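Mind looking at a prediction? Sequence and model below.
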Amino acid sequence: MEDNKNEHIKIIDIDPYLKPYESDINLRMNSYSSSKKRLLGCNQDFKSFANGELYYGFHLMKNGWIYREWAPKADALYLIGDFNYWDPHTHPLQKTENGNWEIFLPGVQSLKHMSRVKVRVVAKGKSRDRIPLYIKRTVQDHDTHDFAGQIWQPEHAFIWQDSDFHIESTNPLFIYETHVGMAQEKEGIGTFNEFTENILPRIKADGYNTLQLMAIMQHPYYASFGYQVSNFYAVSSWFGTPDDLKKLINTAHQMGIAVLLDLVHSHSIKNIAEGINEFDGTDYQFFHTGVKGNHPAWGTKLFNYGKPEVIHFLLSNIKFWLEEYHFDGYRFDGVSSMLYHHQGLGVAFTDYSKYFSMETDIEAITYLQFANDLIREVNPTAVTIAEDMSGMPGMCIPVSFGGLGFDYRLSMGVPDLWVKTLKELPDEKWSMNQLWYELTSRRPMEKNIGYSESHDQALVGDKTLMFRLAGKEMYSHMLKDDDSLIINRAIEIDKLIKFITITLGGEGYLNFMGNEFGHPEWIDFPREGNNWSYKYARRQWSLMENKDLKYEYLSNFDREMINFIKYNNVLGASDVQNLWTDEKFKLLALKKGGFVFLFNFNPSCSFPKYELPTSENGDYKVVFNSDEVMFGGQSRIDMNYIYHTKVLRHKDNKTGVIINTPSRTVLVLKKIDNNTH
């Protein structure tokens, strides 16, 4: 970048609406360049810089153990644990330079695998027993419920068998978002090993090629969904051991499934006993001091991304998970909170000025650029996805062009669109023009992950799409021989929403675990209010496997939809064309990837002789339709019939076919070679 200081102006060529903010973009890129030079000097790269885990924490040497910690404002540190019967005086650390402390323990048996440790930190006249910052595992005491660090140094290192695996950058992502703990049907917390054995084969069979794991970084409160991290280098002990996680990822890779980590660098838990807050006795070691360091909505601590030591801690964390656990990339959580001093709360991002103001956190933008640079250096095929509700321009533009460097952004407006539509509009009032606009409007040259419903909608206080559509009828009318109008409508609309979303909503697709078969009810983690029950913190796979229930229809549809879109590379096509928007009768026809799609959203009317524009002459055949019996449909479409194009008198004399389109169905047609039928 230093060789061509004007290269980042390319972002303005890509999005001319950014021209008035050229000086702001220059300010960002100057911050990037100067901060990078200050951190790395002239020759170092991010991969060489981000090695905190190799220096700090516990390391087994030939003749003993070395333990190092960063606590610049502490007065004294003492290592305590099972090895010294928790005596706070026998093993003091020595202070070295730059706020570092260290101690050498002679003998390789001085610390044993799975032994518990803490460090007593004396600062400002207070003594606190803390969990080491770079610990790889923590465990909870059954009696006191206190957490402690645990030495993880098994006799035999895990043997990986995935050297040939990497994500093909040309292949669109079909993401299965999941929470290991609630992936089991039992009323309890699922484990990594149970997930590997029981859930990975389901994901593979359903056609998903990417697994997105939530709640992997250690969090003391199970019900936080993993978004209040306490120990950034530790695998969540709720689900098993570090080696159990490695086995899961290794197995996924052998199945051809990539694995993304839900990375939480937007904030940290405020807990002192379990987390990193006030480790050296100050509130500003990792976070902004005072009010600026507190998230007003989440009750968590906010990182100071302008501090070199914080950047080092977080970038080292990114490299650690990529190299130690072979993750294939990240979904960055809470990016909107990082980008703005107001955390994006209560702000409507209605025009570009909202992205370029005094409220924009340039230090956070620089950190995210560094993070993407580092990830490319460590693994050039790794994928990064930004969860940003604000729509920051340039999020998925290369850093060298003036962007933030992510591969994808989540299409967060799409689930909101569906909830708003279902809540506020009767079926007959849905706008086809609005659906087309909302599903196809994206920032130029920026890729999106489309999804029809978020994991947040599955939580108590909200509803999944299927539960919102069907309500209490799901409890009593999901038998296949029960002809419930409410359930029939729910299934038909659910299928339509998912198919049009995967077709138009992004260059990748995401589904949250269980939504592929319309999992009923909500997620409610064990808490005092429900008598610590796990009844709603699980996935009832047996509902989908019961051949007497309609959940199977939705499961079949999701699997066949994924496979059709994937094998025909519909997401990779960039030639989407609106063929006809029928606002009066609620139909939408489009062309993409060589296929013609006809969505009939009409709640009651089927059209036996609908004029469907195809944009070119030829013979067409239906290759996919949602009205098949295996999807809960009525099999009203002849999949063998050949449709010949003609002039459509009621469609402005366009070229097309005349076809039967049942209400609330989607049909996909393909032009066929005359010699093949």
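Received, thanks. Since the model is a prediction, treat every value here as computed from it, not as a measurement. Numbers count the residues shown, from 1 in each chain.

make it CA atoms for all contacts and neighbour counts henceforth
OK.

does residue 63 really touch residue 110, like I thought?
No - the criterion here is C-alpha atoms under 8 Å, and residue 63 misses it with residue 110 at 10.0 Å.

how far away is residue 171 from residue 211?
Remark: distance between residue 171 and residue 211 (C-alpha to C-alpha, to the nearest Å) = 14 Å.

Looking at these two, which is more packed in?
Legend: neighbour count by other C-alpha atoms under 10 Å for residue 171 and residue 211, higher for residue 211 (25 against 14).

Could you measure from the nearest residue to residue 427 once chain neighbours are set aside over to residue 583?
Distances taken as C-alpha to C-alpha, 6 or more residues apart in numbering put residue 603 closest to residue 427, at 6.2 Å, once the chain neighbours are dropped. Going from residue 603 to residue 583 by C-alpha to C-alpha gives 13 Å.

Below is an additional structure, to be compared with the one above:
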Amino acid sequence: MGNFSELDMYLFGQATHYDIYKKMGAHVQTKDGIEGVYFDVWAPHAAAVAVIGEFNGWNETSHMMERLVEPDMGIYELFVPEAKPGQLYKFLIYTPDGGKLYKADPYAAMAEVRPGTASRIVAPFSYAWQDDNWMKERRKQENFWEQPMSIYEVHPGSWKKHPTAENDGFYSYRQLAESLADYVCDMGYTHVELMGISEYPYDGSWGYQVTGYYAPTSRYGSPEDFMYLIDYLHQRGIGVILDWVPAHFPKDAHGLADFDGQPLYEYADPRKGEHPEWGTKIFDYGKNEVKNFLIGSALMWIEQYHIDGLRVDAVASMLYLDYGKEPGQWVPNQFGGNENLEAVEFFRHINTLIRGRNKGVVMVAEESTAWPKVTGDVEDGGLNFSYKWNMGWMHDFLDYMKLDPYFRKDNHSKMTFAMSYNEYERYILVLSHDEVVHLKCSMLSKMPGLEGDKFKNLKAGYTFMMGHPGKKLLFMGQDFGQIQEWSEERELDWYLLDNPNHSHLSTFVKDLLHIYKKYPAMYEQDVSWAGFEWINANDSYRGIFSFVRKSKNGKNDLLFVCNFTPVAYDDYRVGVLNQRKHKLILNSEDAKYGGTDTKRQVSYTPKRQECDGREYSIGYPLPAYGVAVFVF
């Protein structure tokens, strides 16, 4: 009996071999008392397959693999006693037309550091996890959407650069752990979202053109080093979300494209199997072995590496057959529509499976269209994601914030429109890396006005974002006012924190994040009007928004007032819901945020004075571009 049994092949053919990564690839095992490595690869169109590597001097004929023929699914296997952990290897695919393809292992647990393209044999993992308490608590999260979630999106290679030039200036996973956890805890984020972890060849793709779906990138260390990072973050109370890219893959010669000389992982018809806009291949979601490959990858990150959620990239490109394509470049489905029915089934399968097997794990869709019920139940025709990125909110918000304040009055609805569809999905409000690259400017640089006004605008914008229903995501650097656009080639401009404007902004965002975590009104009822009420959504002329966030028990509700114009009001009146005292807990004009207030009245008792259609109101000195948050 070899490594890959008939049962393994049956499950693989049904797309239900959920531990496929424990069988495919390279695995150190003992056979007949001899320790070596079993190699397994799926290459049904190949004429023959050899495994080559450091254990045989890359000899192309000495280690020919056996094709398993009961049943014949195109799986090749070989036990190699000479192979040892740490050695590099590849699969040499002999094609029927006499060609040779030198392929990295699709299931490799580790790859050679780029620009090398070989896979690396990894010893069985012996890492001793210390995050039992975190994992137990995660499994208890039945109603995860009622918990706080403020996500810090991080590209590890450019968050900070190591002061020495070794390893391209990258911090290792282990080196990153403490400093990243310290920063995230201090600022008050609940989660980090890591970009560019699955192995990829080109730094400039940021990790979105993957060649190793089962391998943490070797840029920052080994798989066990990556485990240490996740474990350490968990021990510090920080959740970890991973970017995962099942939408497409690159055409690099060592990768998945035309793996065995013909389309295998991709659709055979180029009208379905290629993204003309991106120059990449599209997975064949109708092929069970391909679905199993992707499902196994997702489960491995969650179950072997303890990842708390996957943010699925480019979901819209998977759902629509004509995404990014001109007429003639795509094929309609069997009913004549543009929906990829196989991708729909894939999402329903994987989301139901992952969330069923791993309570508390979240699946997040980066989906940019109006596709219905992305977070809806499968029984109701939904895709069963946990959350959807609210791209509509993001575009409207940025369109408004970039405007000169004079013109904001004509665009007031851009800030209120998202509430009209808020109940349709479970949303995450995002200001991600995509919004601060490629001539889009940093968040600070998008703001109108001179330097001081830019910072005030940004504080007002972040306050509105944190108060608005939906979980939150902010890309690294934007919480202290990064000026340059982000580039993967350099670290963030941390020196800016020596500038008072930037340090004041950082302190402001930090206080916002801690308020968010402290008050259940900010997150308990994100998807219901029971958790939100406009006080005045129509004050377009003055550019002021006021609203209330409500907790389930009615205690410690929050009143938000946000002024998006440079006009100050000595006694701005705002309607309130009841006669309770309102305590000021955030004031953008506070001296610690760079304002002029050193002492401001904290407690405000509502008067019976009609305002905003309310019987009671409070008066408050509202500064230019000022924001205030009251608890009552």
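Yes, it's here. None of the values given here were measured: they were computed from a predicted structure.

Overlay them and tell me the TM-score.
In this superposition the chains share a TM-score of 0.88, using TM-score structural alignment, normalised by the length of structure 2; 585 aligned residues with a C-alpha RMSD of 2.4 Å.

Among residue 603 and residue 583 of structure 1, which residue is more densely surrounded?
The residue with more neighbours, out of residue 603 of structure 1 and residue 583, is residue 603; 18 against 15, by other C-alpha under 10 Å.

Okay, and that one sits in which element?
In this structure, residue 603 of structure 1 is located outside every helix and strand according to DSSP states H and E.

residues in contact with it?
When contacts are counted by C-alpha atoms under 8 Å, 6 or more residues apart in numbering, residue 603 of structure 1 touches 427, 428, 663, 664.

Correct me if wrong: the second one contacts residue 605.
Think residue 428 of structure 1. No - in this structure, residue 428 of structure 1 is not within contact of residue 605 by C-alpha under 8 Å, at 10.5 Å.

give me the number of residues near the residue mapped onto residue 158 of structure 1 from structure 2?
Aligned by TM-score structural alignment, residue 158 of structure 1 pairs with residue 127 of structure 2. Applying other C-alpha under 10 Å, we find 11 residues neighbouring residue 127 of structure 2.

Could you find the closest non-adjacent residue to residue 127 of structure 2?
Residue 127 of structure 2 sits nearest to residue 224 (C-alpha to C-alpha, 6+ apart), 6.3 Å away.

The one you found should be in a helix, yeah?
Yes - Residue 224 of structure 2: assigned to a helix according to DSSP: H, G, I helix; E, B strand; the rest coil.

didn't residue 283 of structure 1 look like it was pressed against residue 276?
No - Residue 283 of structure 1 is beyond contact range of residue 276, at 10.0 Å (criterion: C-alpha under 8 Å).

who has more neighbours, the two?
Using other C-alpha under 10 Å as the criterion, residue 283 of structure 1 and residue 276 rank with residue 276 on top: 26 against 16.

Map the more buried one across to structure 2 for me.
Matched across to structure 2, residue 276 of structure 1 falls on residue 256, judged by TM-score structural alignment.

In contact with its match, which residues?
By C-alpha under 8 Å, 6+ apart, the contact set of residue 256 of structure 2 is 103, 106, 211, 249, 250, 264, 265.

what about whichever residue in structure 1 pairs up with the first one, how many residues close to it?
It refers to residue 103 of structure 2. Residue 103 of structure 2 maps onto residue 130 in structure 1, with residues paired by TM-score structural alignment. As a burial measure, residue 130 of structure 1 scores 26 neighbours (other C-alpha under 10 Å).

The helix ranked longest in structure 2 vs structure 1 - mean distance after superposition?
Among the segments of structure 2 that qualify as a helix by DSSP state H, the longest is helix 500-518. Mean deviation of helix 500-518 of structure 2 from its aligned counterpart in structure 1 after superposition (mean C-alpha distance after the TM-score superposition for structure 1): 0.9 Å.

which bit of structure 1 covers that helix?
Using TM-score structural alignment, helix 500-518 of structure 2 corresponds to residues 549-567 of structure 1.

Pull out the buried residues from the matching stretch.
549-563, 565-566 (16 or more other C-alpha atoms under 10 Å).

quick revisit: give me the helices and strands touching the longest helix of structure 2, please.
Under the contact criterion of 3 or more C-alpha pairs under 8 Å, 6 or more residues apart in numbering; DSSP states H and E, helix 500-518 of structure 2 touches helix 173-187, helix 451-467.

most tightly surrounded among these?
Sort these by mean neighbour count, taking mean count of other C-alpha atoms under 10 Å, and helix 451-467 sits at the top with a mean of 22.

Following the chain onward from that one, which element is next?
Where DSSP H and E defines the elements, the next helix or strand beyond helix 451-467 of structure 2 is strand 471-475.

Show where that next one falls in structure 1, residue numbers please.
The aligned range for strand 471-475 of structure 2 is 508-512, by TM-score structural alignment.

Just give me the mean distance for that stretch relative to structure 2.
So stretch 508-512 of structure 1 averages 0.6 Å relative to structure 2 (mean C-alpha distance after the TM-score superposition for structure 1).

correct me, but the match of residue 158 of structure 1 touches residue 229?
No - with contact defined as C-alpha under 8 Å, residue 127 of structure 2 does not reach residue 229; the gap is 11.7 Å.

mind checking what residue 290 of structure 2 lines up with in structure 1?
In structure 1, residue 290 of structure 2 lands on residue 310 (TM-score structural alignment).

now that match, nearest residue through space, not along the chain?
Using C-alpha to C-alpha, 6+ apart, the nearest residue to residue 310 of structure 1 is residue 286, at 5.8 Å.

and stretch 372-389 of structure 1, which stretch of structure 2?
Against structure 2, stretch 372-389 of structure 1 falls on residues 351-368 (TM-score structural alignment).

how far does the matching stretch sit from the chain's center?
Relative to its parent chain, stretch 351-368 of structure 2 has a centroid offset of 12 Å by C-alpha atoms, centre = their mean, to the nearest Å.
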